[in-house]
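> Pasting a predicted model and its sequence here:
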Amino acid sequence: MQNQHLLRRAIGVSPPSVLKRATASRLIYALQPAPVTFNQHALPNDSPDETPIAHLTGVNALTIDRFEGRYLLSGGADSSIALWDLEGYDLKQENHDISYRPLATVERTAEAHRLGITQLAFYPFDSLAFLTSSYDHTVKIYSSETLTPSASFNLNSVVYNIALSPIADHLTVACATQQPAVRLIDLRSGASTHSLAGHSGAVLSTAWSPVREHILASGATDGSVHFWDIRRGVSELAKLDLEDSVGIMSRASTSRGYSPGKAHKGPVNGIVWTENGRHLITCGHDDRIRVWDTDTGANTLANFGPTVRNSGLAPIIPALAPTQMLPLENDTMFYPNSHEILVFEMFEGRLVRKLRRPEQKATHGPPAEKGQTNSRSRVSALAWRPHNVEMYSAHSDGIIAAWKPRLQEDADLDDEEEQEKDSAEQSKKRKRNILEDIYQDLTRQKISFGGL
């Protein structure tokens, strides 16, 4: 297929964008565990069999700056924060693995968070500052250069998720908390502005539209997903209904007394928009992923099969591969499914691959019982690296894993290099054996001296 695209481009039949998309999509589907480690803490009894860890008690959140795609932030279950430079690594000389050490870290102090981090977000227009949320009821603003907090907001409730618009200049933070309303914080005034009431349960997830700066979506424990326009006095625009596959929700809800149902038959703890804003992906405790048409509110009925798992109140947010790297209408989604990452064709719901970390020796925490998977290796967050074909995953055992493309051609080249290396070593061994035989023959040879 790749040769066909090259031929069509060479003879001028296909434009450059087609070849670019074909090549990039091939790399996306070839993502594999990369020999990369993130090591913040020195492990006791340092041993090559032990895996370096990024956060001692687990990694809860990840984000990468969208400008350079260079700096990665990680938040730990122990309230620690680490900043990593993805271009500043140490190359291990023995096995050529890449090892990262943090540029800076934040440990638990009087000014920092007291409980685990729930979400991280860089500022929308530069990476000089970032926001954090925590189980300690607070949202904080940090300087990326000094990693010191410059402001703190106490919402008097557990904050499960925060969201900043990628396009708006209003700098309003949408917060999902234990309260049945979306809390809004205005970073310009440094105050909590107002709340968006409408859910009947704790709000678990929020996400801003990538094309309409005042439009927000939220999901809650009551299984509902709401759309809001924060400029309006009555902010609620619409509510999704899993039974609505036609898209009559926005009209019928006002004109015919239609009462929308639930988006999921369980809590909704994951929401993400597609880049063009035309579709919304939601994840719920009913072990379902649903794709919605945002123009009509229709459930597209994409079926992702029986392998999807979802539990807990922590955010489960899929990662979407950049659309400019994929063929048209062939969006690819990466879903953090307990101990593995499921790769789906988003509109078809077809499972393309399952990505699993290599088996690793436990570095800390209780071992799993026989026949059971260690719960501490659960995938807790995903982050796609902008401008690259790379993805990073956070795990509850404290590890940050890297995923990079590895094509069959790469594997074949590695095999050839290994064979050449083995052949060279065997040749050296044969030469050494020959020299040893000659030496042994010389030392065993009898030497006689003639009489005088």
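Nice, I can see it.

> rest of the way, CA atoms for contacts and neighbours
Will do.

> what about Ser195, distance to Trp228?
Distance, Ser195 to Trp228, by C-alpha to C-alpha, to the nearest Å: 11 Å.

> In contact with the residue nearest the centre of the chain, which residues?
By C-alpha atoms, centre = their mean, the mean C-alpha position of the chain lies nearest to Leu382, the distance being 1.1 Å. Leu382 sits next to Leu62, Ile317, Pro318, Ala319, Pro336, Met391, Tyr392, Ser393, Ala394 when contact means C-alpha atoms under 8 Å, 6 or more residues apart in numbering.

> So it, which state does it fall into?
Assigned state for Leu382: strand (three-state reduction, DSSP: H, G, I helix; E, B strand; the rest coil).

> Neighbour count for Ser195 and Trp228, which is higher?
Ranked by neighbour count (other C-alpha atoms under 10 Å), Ser195 and Trp228 place Trp228 first, with 21 against 17.

> doesn't that one fall inside a strand?
Yes. Counting by three-state DSSP, one finds Trp228 located in a strand.

> Would you confirm that it contacts Ala217?
Yes. Counting by C-alpha atoms under 8 Å, Trp228 touches Ala217, with 6.3 Å between them.

> Ends of stretch 352-363, what's the gap?
31 Å.

> which parts of that stretch are buried?
Leu355, Arg357, Ala362, Thr363 (16 or more other C-alpha atoms under 10 Å).

> In contact with the spatially closest residue to the second one that is not a sequence neighbour, which residues?
Counting by C-alpha to C-alpha, 6 or more residues apart in numbering, Arg357 lies nearest to Pro33, which is 6.3 Å off, once chain neighbours are set aside. For Pro33, the contacting residues are Leu355, Arg356, Arg357, Pro358, Ala401, Ala402, Trp403, Lys404, by C-alpha under 8 Å, 6+ apart.

> try it against this one:
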Amino acid sequence: MNSLLLDRSLGNLGPNAFARIQTTKLLSSFSPAPRFRFDDGERAAGQPSSSSASSQAQVPSHGGDTARASVWAHQAGVSALALERFDGRILISGGSDATIKIWDLEQCPNPWQSHAYHPVAVIPRARTDPSAPGPGPGPSPRPSSTQGHRFGVTGLSFYPFDSAAFLSCSYDQTLKLWSTERASLSGSFDLGAKAYTHATSPIASHLLVACGTQHPAVRLVDLRSAAAVQSLVSPGQIGSSAGATLAVAWSPAHEHVLASGAVDGAVRIWDVRKANALVDLLDQEDIVGLPPTDPQTTRHPRLSAKAHDGPVNGLTWTDDGAYLVSASYDRRVRVWDAATGANTLADFGPTIRNGQLGTLTMFVSPTGLTPPGSERLFFPNETEILVMDLHEGSMVTRLRSIGPVLASVGTQGRGERAVRNRVTSIVWRGSGGGGGGSGVVMGGSNFPGAIYSGHLDGQIRAWVPQLEGAEDEVDDNMSQDADVVGARKRKALDDAFRSLMGKRTTFS
């Protein structure tokens, strides 16, 4: 560190290069932060709800997550997370119990001390009225008196240009638009099939939301007209083994380009402006790709091409749109050149585990935080988070939570159940996000960077980078206190010695 400061002062190292060296170190230094807990205030059956229990939950132990097993964000498990990229302040969580909770990450006044976050707003599950007729034949219940979802939340995302609104999708076949400040419903869209995921373009002037559902076609919902304006279908897809669409992701470089991953192992690239929207099918055997062609030339992708040998349930782009990353049940992660569609053959080894029943959320570190070609991929690997080099596939670090793999989770009315603390969703805390950026500044106003993960055991866990000098400052304070105590002891002994030696003794 001192040598880098010297090089910067001498002009041998530019400020941008110096900043990237430091942020690259921070990206490799994440570790669990059990001092941060997310407590929704609910208690399992048989647990007393008292002020003492509440105060106890606000002071978690540094010894691990098992110190207060009754503290959780969602009793039934956390199924989705979203964190706004403008200020890095508002975190939204969705649960398997169909509830949505909004958390203010700036509640913590001192990030170096223990803190229990509490939701600032809760959107409860829609209550059902058994006597009310449902949309189909028979006495199926319909939601009443609340605006929330009926079944588990599968996806959350903020409005692309403002954190004042966010979107959610659910197994109840709906996509909902919410006001963040009021936690109230602004619009609801019936998708006609179970919704697994959705995505909005970070740069587009249009307000199209791509939805991946149980139906093979990708549904596009226009927030302006409040209607499903288009369904993206490739030739031969309907009626075949295409199955559900589990992953969708808009390009951060081209506003009309969309990538989708399906159960048939295909990754499809779409241009939503065209009537024949399919542009390309990524092929795992293609390591050359297609050279840039004239815009007037039509490409004819090979319809039998497969990106993976199993269902594709994870897609993410780099911030500059140069690369697309895909993940599949075949335990492979592949990196694709967005310009040519070629497989870059990045090998992430046999450590990949992908048993996610639904969409897998992974992300790539913002391109401005690392030197070119050194981006980091954050991948939820069952009960841990892998941090890997995006292009080489090498392991940088493995983030494992403190505590047992199996945890006891309270259930309403049925005591407790043992569940695996598998990671269901991860989000990056960054600020200053604009355009296609996901938050080029690490962290928010009260902490220099963080990752939050949702788990099947109902916990939201925090992971923070290790800062140089933070522990030294604590050690310095402790050493200063020890010096003061030592000085007092030495002074007391010296005074006692002087009082004894200063007296004259006479013998008679």
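Received the coordinates, thanks. If you're wondering where the values come from, they're calculated on a predicted model, not measured in any experiment.

> per the alignment, Leu313 of structure 1 corresponds to what in structure 2?
Correspondence of Leu313 of structure 1 to structure 2, assessed by TM-score structural alignment: Leu357.

> Could you count how many residues lie near that match?
Using other C-alpha under 10 Å, the number of residues around Leu357 of structure 2 comes to 11.

> likewise Leu328 of structure 1?
Using other C-alpha under 10 Å: Leu328 of structure 1 sits among 10 other residues.

> In structure 2, what residue corresponds to it?
Checking TM-score structural alignment: Leu328 of structure 1 goes with Pro372.

> which element is that match on?
Following DSSP states H and E, one finds Pro372 of structure 2 outside all helices and strands.

> Quick check: the gap between it and Ile21 of structure 2.
For Pro372 of structure 2, the distance to Ile21 of structure 2 - C-alpha to C-alpha - is 12 Å.

> ok, now Asp190 of structure 2?
For Asp190 of structure 2, the distance to Ile21 of structure 2 (C-alpha to C-alpha) stands at 48 Å.

> which residues in structure 1 form helices?
2-10, 16-28, 249-255, 408-444 (DSSP state H).

> Asp7 of structure 2: what's it in contact with?
Asp7 of structure 2 sits in contact with Leu13, where contact means C-alpha under 8 Å, 6+ apart.

> Could you do Thr340 of structure 2 as well?
Contacts of Thr340 of structure 2 (C-alpha under 8 Å, 6+ apart): Val288, Gly289, Leu290, Pro291, Pro292.

> The fourth one - how many residues pack around it?
Here the number of neighbours of Pro291 of structure 2 (other C-alpha under 10 Å) works out to 10.

> Same check on the third one?
Counted with other C-alpha under 10 Å, residues neighbouring Leu290 of structure 2 total 12.

> what's the answer for Asp410 of structure 1, then?
11.

> Check the gap between the alignment partner in structure 2 of it and Arg332 of structure 2 for me.
Structural alignment (TM-score structural alignment) places Asp410 of structure 1 against Ala470 in structure 2. Distance of Ala470 of structure 2 to Arg332 of structure 2, computed by C-alpha to C-alpha: 38 Å.

> go on, Gly393 of structure 2?
Distance from Gly393 of structure 2 to Arg332 of structure 2, by C-alpha to C-alpha: 11 Å.

> Next, show the common contact partners of those two.
Taking C-alpha under 8 Å, 6+ apart as the contact rule, Gly393 of structure 2 and Arg332 both touch Phe348.

> In structure 2, what stretch matches stretch 120-130 of structure 1?
Mapping stretch 120-130 of structure 1 onto structure 2 (TM-score structural alignment) gives residues 156-166.

> With distance to Ala42 of structure 1 added, can I get the contacts of Pro33 of structure 1 in a markdown table?
Formatted as a markdown table, those follow (distance: C-alpha to C-alpha, whole Å):
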| residue | distance to Ala42 of structure 1 |
| --- | --- |
| Leu355 | 28 |
| Arg356 | 25 |
| Arg357 | 22 |
| Pro358 | 22 |
| Ala401 | 18 |
| Ala402 | 20 |
| Trp403 | 24 |
| Lys404 | 26 |
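
> which one of the residues you listed is nearest Ala112 of structure 1?
Nearest to Ala112 of structure 1 among the contacts of Pro33 of structure 1: Ala401, at 25.8 Å, using C-alpha to C-alpha.

> Most tightly packed of the helices of structure 1?
Each of these was scored by mean neighbour count; the highest is helix 16-28, a mean of 18, by mean count of other C-alpha atoms under 10 Å.
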